[in-house]
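Visitor: Sharing a model that was predicted from the sequence below.
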Amino acid sequence: MHIRNYEFKARIEGIEQYEQQLLKLSPRFVGEDHQIDTYFNAPQGRLKLREGDIENALIHYDRQDLQGSKLSNVILYKHKPDGALKDILIRQLGIKVVVDKRRRIYFIDNVKFHLDRVAGLGTFLEVEAIDDSGCYTIEELKEQCDKYYEYFKLNQQDLIEKSYSDLLLEQQMDSP
């Protein structure tokens, strides 16, 4: 499945206040997922295997590391959990880094909200305006993202330009 999305990620203090703010909009709650994202040494873009209680997928994406809302081009392959896929990827590409997180997932129409607790990094709000059917223009996706940035009253300094994997890799490099 090919997907375009516009997204932003912000470091937040206390998931509860953002969740209460979100609940005022009557989103659809999908559930809380414990996700292990294993990133591989891909020659191009990012490649991760997501293993969760709700979401399981092999995900390839290209995205610039920009602060604020940014476009991602995603190829998503949903699968049933099977250790053989992970074993093949590890043998062929090697593990780059593993991200362990607890994610509360909500939707309003095509917009997905993640309230994340990431091991070793802290708490985050991620908003993705998703187009998996070619119904939205890039401008419309960006407008949706910007609307929620304003709704949550976030500041530029809260925004994270990198993926969790990059933040963890930086942290590992800084550790003696």
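Guide: Nice, thanks for sending it over.
Visitor: From now on I want contacts and neighbour counts done on CA atoms only, so please keep to that.
Guide: Fine.
Visitor: three-state assignment of the residue nearest to the spatial centre of the chain?
Guide: Centrality entry for the chain: nearest residue to the mean C-alpha point is residue 126, 6.4 Å, by Cα atoms, centre = their mean. Classification of residue 126 by DSSP: H, G, I helix; E, B strand; the rest coil places it in strand.
Visitor: which non-adjacent residue is nearest it?
Guide: Spatial nearest neighbour of residue 126, excluding adjacent residues (Cα to Cα, 6 or more residues apart in numbering): residue 9 at 4.3 Å.
Visitor: Surely that neighbour touches residue 115?
Guide: No. Residue 9 lies out of contact with residue 115 (Cα atoms under 8 Å); the separation is 9.9 Å.
Visitor: what sits in contact with each of those two?
Guide: Contact criterion Cα atoms under 8 Å, 6 or more residues apart in numbering; residues shared by residue 9 and residue 115: 124, 125, 126.
Visitor: mind listing what the residue nearest to residue 126 touches?
Guide: Counting by Cα under 8 Å, 6+ apart, residue 9 touches 68, 124, 125, 126, 127, 159, 160, 161.
Visitor: just residue 43 next, same as before
Guide: Per Cα under 8 Å, 6+ apart, neighbours of residue 43: none.
Visitor: State the distance from it to residue 109.
Guide: Remark: distance between residue 43 and residue 109 (Cα to Cα, to the nearest Å) = 34 Å.
Visitor: cool, and residue 87?
Guide: Counting by Cα to Cα, the separation of residue 87 from residue 109 is 36 Å.
Visitor: put this beside the first:
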Amino acid sequence: MGVEIEAKMRIADLDAVRAKLKSVGATFVGRTNEVNRFYDAPDARLSSADRGLRLRTNANADTGEATHVVTMKGPRQKGAFKTREELEFTVDDVDAVANVFAHLGYPLNLSFEKRRESWTLDGCKIELDEMPVFGTFVEVEAVDEAAIEAIQKKLGLAGEPSISEGYATMVAKHLKTTGGRELRFS
């Protein structure tokens, strides 16, 4: 099992971050259109325990080729940045996985789309994300907090406040007010 350590910042101008990534020698990985589906028991036992069960479809923005990843997220650990245990594996049949989850008592709870542009720099992953309703974000994922801080400094983001709330939590709060179960781009 791996541990995910990340900093997420709301950034209004992704073009400026993209230009900075290029100027410091970051490597462009690609663009994807994601559909994130979260599953939970009717009593919300996973989210109540600060756990998550996600089925993500990543469609390459240029080719449309898709991959599907199941992720189990453990409770958040203490630290300056969002840190949590994470177990992931790929699957071929999204419908079969969704049916297995439902039969185990974990039906679809919420779903949202996200556009993501991925980069790497100094062994770290940098994601430029666009969400419906919420705007644009930068995520920096690394093996430790010092590496995240170094990347933030290189990209001129050291003064930007880190958001500890995950996208699923943000979307869940929004959907609670609108009465929906999914958030999509128009």
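Guide: The structure has been received and is ready for your questions. Bear in mind that the values here come from a model prediction, so they are computed numbers and not experimental data.
Visitor: residue in the first structure matching residue 150 of the second structure?
Guide: Following TM-score structural alignment, the counterpart assigned to residue 150 of the second structure within the first structure is residue 147.
Visitor: Now its match: which helix or strand?
Guide: Using DSSP states H and E, the element containing residue 147 of the first structure is helix 138-151.
Visitor: so how much does the helix or strand just after that helix differ from the second structure once superposed?
Guide: Using DSSP H and E, the helix or strand that follows helix 138-151 of the first structure in sequence is helix 164-174. Compared with the second structure after fitting, helix 164-174 of the first structure deviates on average by 1.5 Å (mean Cα distance after the TM-score superposition for the first structure).
Visitor: Report all helices and strands that helix 164-174 of the first structure contacts.
Guide: strand 95-108 (3 or more Cα pairs under 8 Å, 6 or more residues apart in numbering; DSSP states H and E).
Visitor: So which bit of the second structure is the strand it packs on matched to?
Guide: With TM-score structural alignment as the criterion, strand 95-108 of the first structure aligns to 108-121.
Visitor: Please list the residues outside that stretch that contact it.
Guide: Here stretch 108-121 of the second structure makes contact (Cα under 8 Å, 6+ apart) with 21, 25-40, 98, 102, 125-132, 151, 168, 171-172, 181-185.
Visitor: Report the distance from that stretch to the chain centre.
Guide: Distance of stretch 108-121 of the second structure from the chain centroid (Cα atoms, centre = their mean, to the nearest Å) equals 5 Å.
Visitor: which ones are touching residue 27 of the first structure?
Guide: Contacts of residue 27 of the first structure by Cα under 8 Å, 6+ apart are 106, 107, 108.
Visitor: Likewise for residue 169 of the first structure?
Guide: Contact analysis of residue 169 of the first structure by Cα under 8 Å, 6+ apart lists residue 97.
Visitor: Need the counterpart of it in the second structure.
Guide: Under the alignment (TM-score structural alignment), residue 169 of the first structure maps onto residue 172.
Visitor: And for residue 57 of the first structure?
Guide: Aligned partner of residue 57 of the first structure by TM-score structural alignment: residue 69.
Visitor: and its match, how many residues sit next to it?
Guide: Look at residue 69 of the second structure: counted by other Cα atoms under 10 Å, it has 16 neighbours.
Visitor: so how far is residue 156 of the second structure from the residue lying farthest from the centre of the second structure?
Guide: Distance from the C-alpha centroid of the second structure, by Cα atoms, centre = their mean, peaks at residue 103 (25.8 Å). From residue 103 of the second structure over to residue 156 of the second structure the distance is 47 Å, taken as Cα to Cα.
Visitor: Find the residue closest to residue 86 of the first structure in space, skipping its chain neighbours.
Guide: residue 49 is the one closest to residue 86 of the first structure (Cα to Cα, 6+ apart), at 7.2 Å.
Visitor: sorry, that was for residue 103 of the first structure
Guide: Spatially, and ignoring its direct neighbours in sequence, residue 103 of the first structure is nearest to residue 116 (4.5 Å; Cα to Cα, 6+ apart).
Visitor: what helices or strands is the strand or helix carrying the one you found leaning on?
Guide: Counting by DSSP H and E, the element that carries residue 116 of the first structure is strand 111-118. Judged by 3+ Cα pairs under 8 Å, 6+ apart, strand 111-118 of the first structure is in contact with helix 15-23, strand 95-108, strand 122-131.
Visitor: Can I get the ones you listed in JSON lines including distance to residue 139 of the first structure?
Guide: Output for these, formatted as JSON lines (distance: least, Cα to Cα, whole Å):
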{"stretch": "helix 15-23", "distance to residue 139 of the first structure": "23"}
{"stretch": "strand 95-108", "distance to residue 139 of the first structure": "18"}
{"stretch": "strand 122-131", "distance to residue 139 of the first structure": "11"}
